[in-house]
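1. predicted structure and sequence below. I'll ask about it afterward.
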Amino acid sequence: MSRDTLLNRLATECYRHGTFTLASGRSSDHYVNCKPVALSGSGLALLSPAMLALVEADSVAVGGLTLGADPLVSGVAMAAAQAGRDLDALIVRKQAKGHGTGAWLEGPLPPTGSRVTVLEDVVTTGGSSIKAVNQLKEAGYRVERVVTIVDREEGGQEAMDAAGLELVSLFRLSEVAARAKELSA
């Protein structure tokens, strides 16, 4: 992966400066939506190996809360297969399926006790990541690490620490904002 190329794309395609209301209800001068890069073929081709490199070596699957993590878990699983590594993708629903089995998780379920790494596009407070972690733990999996594209540096790290989780990010919001400023100058 070209870290610089990925940072440039995030800064130009995913970042905006202004006044925004976040999902948490808080106001921010910074908006980051990684979906324009994560949902493009060339962007996912950059993101997937970069995120795969941060997935724990003994993880048998990557999982994350729908919708932000959907392309990420699929892309990382594919990058793993291309590298000769067996790693499946799991999608964690926001609520249990209302019909059929009532499942919270979609994908090839690994054996109970297996390690799963959670993937996230943007971490602000850590709430959605922790929700995914809790659902995976409730299903009997070991989860200790969350890998995100961007850490907004607004309490997510502290929330992960409090939950006993390791947060690993490709970029911090300060890096993306600084690059956006450089590129617009």
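-> In hand now; what should we look at? What you are looking at is a predicted structure, and each value in this text was computed from that prediction instead of being measured.
2. only C-alpha atoms for contact and neighbour calcs from this point on.
-> OK.
3. ok, Val32 - contacts?
-> Val32 makes contacts with 14-16, 122, as judged by Cα atoms under 8 Å, 6 or more residues apart in numbering.
4. return the subset of those residues lying in strands.
-> Cross-referencing the contacts of Val32 against strands under DSSP state E gives 15-16, 122.
5. same list (those) but as JSON lines, adding neighbour count and distance to Asp29.
-> Formatted as JSON lines, the ones in strands among the contacts of Val32 follow (neighbours: other Cα atoms under 10 Å; distance: Cα to Cα, whole Å):
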{"residue": "Tyr15", "neighbour count": "18", "distance to Asp29": "11"}
{"residue": "Arg16", "neighbour count": "17", "distance to Asp29": "8"}
{"residue": "Val122", "neighbour count": "26", "distance to Asp29": "15"}
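6. mind checking the SS state of the residue nearest in space to the middle of the chain?
-> A centroid search over the chain (Cα atoms, centre = their mean) returns Glu120, at 1.4 Å, as the residue closest to the centre. Going by DSSP: H, G, I helix; E, B strand; the rest coil, the secondary structure assigned to Glu120 is strand.
7. now the ones in strands among the contacts of Val32 in CSV, with distance to Leu170?
-> What follows is the ones in strands among the contacts of Val32, written out as CSV (distance: Cα to Cα, whole Å):
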residue, distance to Leu170
Tyr15, 15
Arg16, 18
Val122, 10
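8. which of the residues you listed lies closest to Val37?
-> Tyr15 (10.8 Å; Cα to Cα).
9. ok, now which ones touch the closest one?
-> Contacts of Tyr15 (Cα under 8 Å, 6+ apart): 30-33, 176-177, 180.
10. second structure follows, compare the two:
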Amino acid sequence: MNPLNPSLVAAKENLLTLLAQKAYRYGDFSLASGKKSSHYVNCKPVSLSGSGLFLISSLFLKQINEGDSAVAGLTLGADPLVSGVVMLASQSGIDLSGLIVRKEAKGYGTGAWLEGPLPPKGSVITVLEDVVTTGGSSLKAVERLRTQGYLVNKVLAIVDREEGGVDAMSKADLDLNSLFFLKEIVERAKSL
């Protein structure tokens, strides 16, 4: 595999192994959604590593539509994802901006909710997410972007825990495309 141009199959296989090794834990956890779970996935050890971010960005960039003006996501989980995809897009000759959606409006200056080079109102933006459980974080980002006059039709996630995120996205007229389901990561972790 050429590290600068991985095949999609090889990239997915390598990323799945990285997630199983470095992001997945089995135990007793409370999730951001408020739910309890025996399975926990924290993608940051992977998305904040050079090789992990490159694999994620490569796989996400393949799913960005040609007409999209930007990718965006809710801080903190989406920060490296947005940065990685935008950098890889630039290296590939694709004009794509990155936006970070704050959890609260900036408490000073302009009071902005969005950080980054703002595209014109009406532009299409794809939201990036690390892990989707119920979809709450993604929907917060989508709501902020739509309130600012942007069109959001799709959310790209690294992992879908399959706990209601697809339904929540569908009700908000969004497609959820995930690189992996939790069960795939659990299976890979058991095989390592």
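-> Everything's here; your move. These figures come from a predicted structure and were not determined experimentally.
11. ok, and the contacts of Tyr15 of the first structure in the second structure?
-> Retained in the second structure (both residues aligned by TM-score structural alignment, their matches' Cα atoms under 8 Å) from these: 30-33, 176-177, 180.
12. which residues sit against stretch 149-169 of the second structure?
-> Counting by Cα under 8 Å, 6+ apart, the neighbours of stretch 149-169 of the second structure from elsewhere in the structure are 56, 60, 121-136, 138-139, 142, 145-146, 173-183.
13. what are the boundaries of the helices in the first structure?
-> Applying DSSP state H to the first structure gives helices spanning 3-9, 35-38, 41-52, 70-82, 127-138, 156-162, 173-184.
14. would you turn those helices into a markdown table with mean neighbour count and distance to Ala89 of the first structure?
-> Converted to a markdown table, those look like this (neighbours: other Cα atoms under 10 Å; distance: least, Cα to Cα, whole Å):
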| stretch | mean neighbour count | distance to Ala89 of the first structure |
| --- | --- | --- |
| helix 3-9 | 16 | 23 |
| helix 35-38 | 20 | 15 |
| helix 41-52 | 19 | 12 |
| helix 70-82 | 22 | 5 |
| helix 127-138 | 20 | 12 |
| helix 156-162 | 17 | 22 |
| helix 173-184 | 16 | 26 |
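15. count of neighbours near the aligned residue in the first structure for Gly109 of the second structure?
-> Superposed on the first structure with TM-score structural alignment, Gly109 of the second structure falls opposite Gly100. By the criterion of other Cα atoms under 10 Å, Gly100 of the first structure has 6 neighbours.
16. same thing with Ala157 of the second structure?
-> Using other Cα under 10 Å, Ala157 of the second structure is surrounded by 23 other residues.
17. what lines up with it in the first structure?
-> Structural alignment (TM-score structural alignment) places Ala157 of the second structure against Thr148 in the first structure.
18. how much space separates that match from Lys97 of the first structure?
-> In this structure, Thr148 of the first structure and Lys97 of the first structure are 26 Å apart, going by Cα to Cα, to the nearest Å.
19. again, but for Val147 of the first structure
-> Distance, Val147 of the first structure to Lys97 of the first structure, by Cα to Cα: 26 Å.
20. those two: who's more crowded?
-> Shown here are Val147 of the first structure and Lys97; by other Cα under 10 Å, Val147 has more neighbours (27 against 13).
21. hang on, Val133 of the first structure packs against Glu120?
-> No. Using Cα atoms under 8 Å, Val133 of the first structure is not in contact with Glu120; the gap is 11.0 Å.
22. hmm, who's touching stretch 57-68 of the first structure?
-> Under the contact criterion Cα under 8 Å, 6+ apart, stretch 57-68 of the first structure has outside partners 35, 55, 69-70, 73, 76-77, 86-94, 110, 114-121, 128-129, 131-133.
23. the kept ones among the contacts of Tyr15 of the first structure: which two are farthest apart?
-> Distance extremes for these: the farthest pair is Asn33 and Ala180 at 13.7 Å, using Cα to Cα.
24. Val159 of the second structure: how many residues sit nearby?
-> Neighbour count for Val159 of the second structure, taken as other Cα under 10 Å: 25.
25. go on, Thr110 of the second structure?
-> Applying other Cα under 10 Å, we find 8 residues neighbouring Thr110 of the second structure.
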